[in-house]
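>>> below are the sequence and a predicted model for it; my questions follow.
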Amino acid sequence: MRVLLLAYGSRGDVEPMVGLAVSLRALGAEVQVCAPPDFTELLDGFGLPLVPLGRSVREMATRAVTGTKAPLPAAGLSQRAAQMVAATYEQVAAVADGCDAVVATGLIPAAAAARSVAEKLGIPYVFVAYFPAYLPSPHHPPLAWPGRPLPPDVTDNRVLWDLNTENMNALFGDAVNTHRASIGLPPVDNVRDHIFTDRPWLAADPALGPWLQPADLDVVQTGAWIRPDDRPLPAALEAFLDAGTPPVYVGFGSMPIRDSQDVTRAAIEAIRAQGRRVLVSRGWAGLAPTDEGDDCFVVGEVNQQALFGRVAAVVHHGGAGTTTTAARAGAPQVVVPQMADQPYWAGRVAGLGIGAAHDGQTLTFESLSAALKTALTAETRARARDVAGTIRTDGATVAAKLLRDAVSRERPPASV
């Protein structure tokens, strides 16, 4: 079995695919990964060949967040979507011969191209979401698209998802159908349902991000796809951890943020005010200490699975991967959501009682201090430890076996 995995997005989109790839290889499958060039080193570490897609996601995200480039209007987004569909299809089709299945996530135009590749080859295609609120449900509203805010007077989620269908058709319909016509495929009248399919997968832990019933969509919840990570912590970090009480970790992963130095200063001061040491993760935000105090240590890329069980709390942006890793470790969390799935995870962390949802995107001394007072209580830590025991770690294995079974059903029976 040969499987093509496509993830056009940030590290939070790509790293779960690494977990799936490892599980697929354990079943004897060959895996090809298509992802942005930012993640060559990550994939190389697992011996996974990478077909790089498009430009650096880090550069694009940094420009968008820091305001060095104005957001595109809807028309501009549609034009870029057309370019992405065509370019992604060309790159993926070039390496898809001989594949038995395609699994895709990330940006909508790229996923549309992946579905077209699968359709041309006549092989199974699976779309995967990493959080429930990305998929249509009567239990939550859709995300808003640029230039198309949700009407504040509408509270019926089904009505909002119907509007979401209209918005996605308006933004991506021409791009998708023009390209489909160019490669001999028929048009689609519902871009979202075409890309998501009527049976998408949800790679989220059922305790952290449950798919609520009843629902209109037949979602397959596999559990979170967790990459194996047995890297030791750096010796200098081990020494810092051993030198005092557990620190509070603060980092925003592959999420650039505005005014990163001001944010770092406010975070360090708020953590110190709670009598805690500080562990700063640089990440794409480029966080860096504002003084040389020996109660503060800086890390780059590090094994969070090994680290989070040794910290007092984790202050982060609320990506699915970081939220799941902290929850598995039993570490209390403060989620400072910036965009996309992050408000959802902030709400889940607060709702489960395993941490606090920060009030707003902008972190200040006062706002973080208030959130830390909740996260650092004995009650929150006890609850976080209880929830940690419910987190499943077999999601990638479940998904790999489902994919193997789907491919087996599609293959013609062997001749006698």
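Alright, I've got the coordinates. Residues are numbered from 1 along each chain as shown.
>>> going by C-alpha atoms from here, please, whenever you check contacts or count neighbours.
Will do.
>>> so residue 127: helix, strand or coil?
strand (DSSP: H, G, I helix; E, B strand; the rest coil).
>>> what number of residues lie near residue 293?
Using other C-alpha atoms under 10 Å, residue 293 has 10 neighbouring residues.
>>> what do you get for residue 256?
Quick note: residue 256 (other C-alpha under 10 Å) scores 23 neighbours.
>>> doesn't it belong to a strand?
No - under the criterion used here (three-state DSSP), residue 256 is coil, not part of a strand.
>>> so what's it up against?
By C-alpha atoms under 8 Å, 6 or more residues apart in numbering, residue 256 lies in contact with 61, 62, 65, 66, 283, 284, 285, 286.
>>> how about 7 Å then?
61, 62, 65, 284, 285 (C-alpha atoms under 7 Å, 6 or more residues apart in numbering).
>>> now swap in residue 372 and tell me
By C-alpha under 7 Å, 6+ apart, the residues touching residue 372 are residue 334.
>>> which element is it on?
helix 365-375 (DSSP states H and E).
>>> helix or strand right after that helix?
helix 378-388.
>>> report the buried residues of that following helix.
Residues of helix 378-388 classed as buried by neighbour count (16 or more other C-alpha atoms under 10 Å): 380, 381, 382, 383, 384, 385, 387, 388.
>>> next, the angle strand 125-129 makes with the helix or strand that it is followed by.
Moving toward the C-terminus from helix 378-388, the next helix or strand (DSSP H and E) is helix 395-410. Helix 395-410 runs at 160 degrees relative to strand 125-129, counting by axes from the mean of the first three to the mean of the last three C-alpha atoms, to 10 degrees.
>>> by contact count, what packs against helix 395-410?
In terms of contacts (3 or more C-alpha pairs under 7 Å, 6 or more residues apart in numbering; DSSP states H and E), helix 395-410 is packed against helix 11-26.
>>> okay, one more to line up with it:
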Amino acid sequence: MRFLVSTIGSRGEAQPVTALAVQLKELGNDVKVVAPPDFEELVTGNGIDFTPVGQSLRTFSPGKLKPEDLPRLAEESVREQFRVVGQAAQGADVLVAGGALQHATRSVAESVNAHYVYASFCANTLPSPHHAPPAMLGRVPVNGTPEENLAQWEQQRMLFGHARESLNAERAELGLDPVGDIRDHIFSDAPWLAADPLLGPWPGPGELVTTGAWLTDDQRPLAEDLEAFLAGGEPPVYFGLGSMHGAQDTAHQAVEAAHKLGKRVVLQQGWADLQLADDAPDCIAIGEVNQQALFRRVAVVVHHGGAGTTTTAAAACTPQIVLPHMYDQYYWGSQVERLDIGRSAKAVTAETLAEALELADEAAKVGAQVRTDGARVAAQRLMRVGR
């Protein structure tokens, strides 16, 4: 069977898409991944065919977007998606769209007579009266009554409308009828939720296909200098912002807070290229790393609140501090606090860090319940869809 799995998101979407592709291939299928060019090594390193789409996200800062920029960016993205996905999908039996704003995937699936599945990696990116929508364009919605939540969802629906004209023009080229509601068209009538049922449950109403989070089985060894650092003292504090363009001050505050508590620090430089203030021997700066291996050996994980990092930290039975920047990260911060396995904060202080350190027992209890088979479950179900 032939599958095309696509995303236009950051690593938080490219990583689970790759995890799904790996499982599909292990089950004997042909698989292609379409993703931004930043993730070619991630995908091909796992033995999966890769096709780039769009510009590099590493040099693109969504935090600087203005509402007036959206129509132009939407049109450019839609046309690029139709071109790339349309070419890559020839002969595919199933097309999977992983994450938001994938305007082309469903239309291309219709044009090649393939099945279509939309998968979200976080419950609050799918409409429900039981939660507010994710943070977008600097606005952080707040949970309210069901009526208030739905009103906020209706406001966000308009953001999808910027692409309507371009999407329908592309559909016309494929001989397809126009669509009116772009958001519902992308999400479909039966979206999947690829999130851990304990960490990020679907609140209802309505039934979704829930598979658990799509996690890779990362077998990469830790670098020798990192291994030596970890072995040279008590478990340190990890700080990293992944693909966020965070400020250096945030990292310096975290290091200072850790020092006040006598804790060492592992600083993951990430896309923000974070740097240590000095070369003190109780700190180490690292690049790309096997988080699954590292998080089991640190005292606290301080991070931006991406779905994958939150789930990986939880599965490692390690307390965490979430420093949300955008989109679903505020939701994950609230879930960490709900389960009492960490804290959500604007910055790291010694007090917040001390609180998180006290949550090790609860983090261990929750971590023992986090599922790691979500990608396999999804792959097996997708094969049934494609038959």
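Perfect, I can see it now. Predicted model, so just to flag it, every value in this text is computed and none were measured.
>>> thinking again about what came up before, among the contacts of residue 256 of the first structure, which pair sits farthest apart?
Between any two of these, the greatest separation by C-alpha to C-alpha is 11.2 Å, found for 65 and 284.
>>> now the helices for the stretch 201-350 of the second structure?
224-231, 248-260, 291-295, 307-315, 329-338, 350-357 (DSSP state H, counting those that start in this stretch).
>>> now the third one on the first structure. Mean distance?
Looking back up the chat, that one is helix 291-295 of the second structure. Here the mean offset of helix 291-295 of the second structure against the first structure after fitting is 0.7 Å, by mean C-alpha distance after the TM-score superposition for the first structure.
>>> go on, the fourth one?
Here the mean offset of helix 307-315 of the second structure against the first structure after fitting is 0.4 Å, by mean C-alpha distance after the TM-score superposition for the first structure.
>>> closest one of the contacts of residue 256 of the first structure to residue 36 of the first structure?
residue 61 (12.4 Å).
>>> now the closest one: closest residue in space, sequence neighbours ignored.
Nearest non-adjacent residue to residue 61 of the first structure, counting by C-alpha to C-alpha, 6 or more residues apart in numbering: residue 256, 6.8 Å away.
>>> and residue 66 of the second structure, by the same measure?
Leaving out its chain neighbours, residue 66 of the second structure is closest to residue 137 (C-alpha to C-alpha, 6+ apart), at 7.3 Å.
>>> for the one you found, give its distance to residue 165 of the second structure.
22 Å (C-alpha to C-alpha, to the nearest Å).
>>> between these two, which one's more packed in?
Neighbour count, other C-alpha under 10 Å: between residue 137 of the second structure and residue 165, residue 165 has more, with 17 against 13.
>>> biggest helix in the first structure by residues?
helix 157-182 (DSSP state H).
>>> can you find the partner of the residue nearest to residue 61 of the first structure in the second structure?
Counting by TM-score structural alignment, residue 256 of the first structure lines up with residue 245 in the second structure.
>>> and if you look at residue 339 of the first structure?
Using TM-score structural alignment, residue 339 of the first structure sits opposite residue 326 in the second structure.
>>> give the full set of residues in contact with its match.
Residue 326 of the second structure neighbours (C-alpha under 7 Å, 6+ apart): 135, 136.
>>> same question, the one 4 residues further on
Contact partners of residue 330 of the second structure, counting by C-alpha under 7 Å, 6+ apart, are residue 324.
>>> what's the match for residue 191 of the second structure in the first structure?
Under the alignment (TM-score structural alignment), residue 191 of the second structure pairs with residue 200 of the first structure.
>>> verify the contact between that match and residue 128 for me.
Yes - between residue 200 of the first structure and residue 128 there is a contact under C-alpha atoms under 7 Å: 5.8 Å.
>>> compare the two (neighbour count), which wins?
A direct count of neighbours by other C-alpha under 10 Å for residue 200 of the first structure and residue 128 places residue 128 higher, at 28 against 20.
>>> tally of neighbours for the residue lying closest to residue 329 of the second structure once chain neighbours are set aside?
Counting by C-alpha to C-alpha, 6+ apart, residue 305 is the residue found nearest to residue 329 of the second structure once chain neighbours are left out, at 4.5 Å. Using other C-alpha under 10 Å, residue 305 of the second structure has 29 other residues around it.
>>> what is the burial count for the aligned partner of residue 272 of the first structure in the second structure?
Under the alignment by TM-score structural alignment, residue 272 of the first structure pairs with residue 259 in the second structure. Neighbourhood size, residue 259 of the second structure [other C-alpha under 10 Å]: 16.
>>> again, but for residue 41 of the second structure
The burial count for residue 41 of the second structure: 12, using other C-alpha under 10 Å.
>>> try the one 10 residues further on
Around residue 51 of the second structure there are 20 other residues, counting by other C-alpha under 10 Å.
>>> ok, residue 185 of the second structure next?
14.
>>> superpose on the second structure and give me the mean offset of the helix or strand following the longest helix of the first structure.
Following helix 157-182 of the first structure in sequence order, the next helix or strand is helix 191-196 (DSSP H and E). Comparison of helix 191-196 of the first structure with the second structure after fitting gives an average deviation of 0.6 Å (mean C-alpha distance after the TM-score superposition for the first structure).
>>> for the helix or strand following helix 191-196 of the first structure, packing partners?
Going down the chain from helix 191-196 of the first structure, the next helix or strand is strand 201-202, by DSSP H and E. Applying 3+ C-alpha pairs under 7 Å, 6+ apart, one finds that strand 201-202 of the first structure makes contact with strand 125-129, strand 220-221.
>>> check the mean deviation of the longest one from the second structure.
I take that to be strand 125-129 of the first structure. For strand 125-129 of the first structure, the mean distance to aligned residues of the second structure following superposition is 0.7 Å (mean C-alpha distance after the TM-score superposition for the first structure).
>>> so where is that strand in the second structure?
Under TM-score structural alignment, the match for strand 125-129 of the first structure is residues 116-120.
>>> show me what counts as buried in the matching stretch.
Applying a neighbour-count criterion of 16+ other C-alpha under 10 Å, one finds 116, 117, 118, 119, 120 buried in stretch 116-120 of the second structure.
>>> nearest to residue 103 of the second structure among those?
residue 118 (11.0 Å).
>>> you'd agree the closest one is up against residue 98?
Yes - at 6.3 Å, residue 118 of the second structure counts as touching residue 98 under the criterion of C-alpha under 7 Å.
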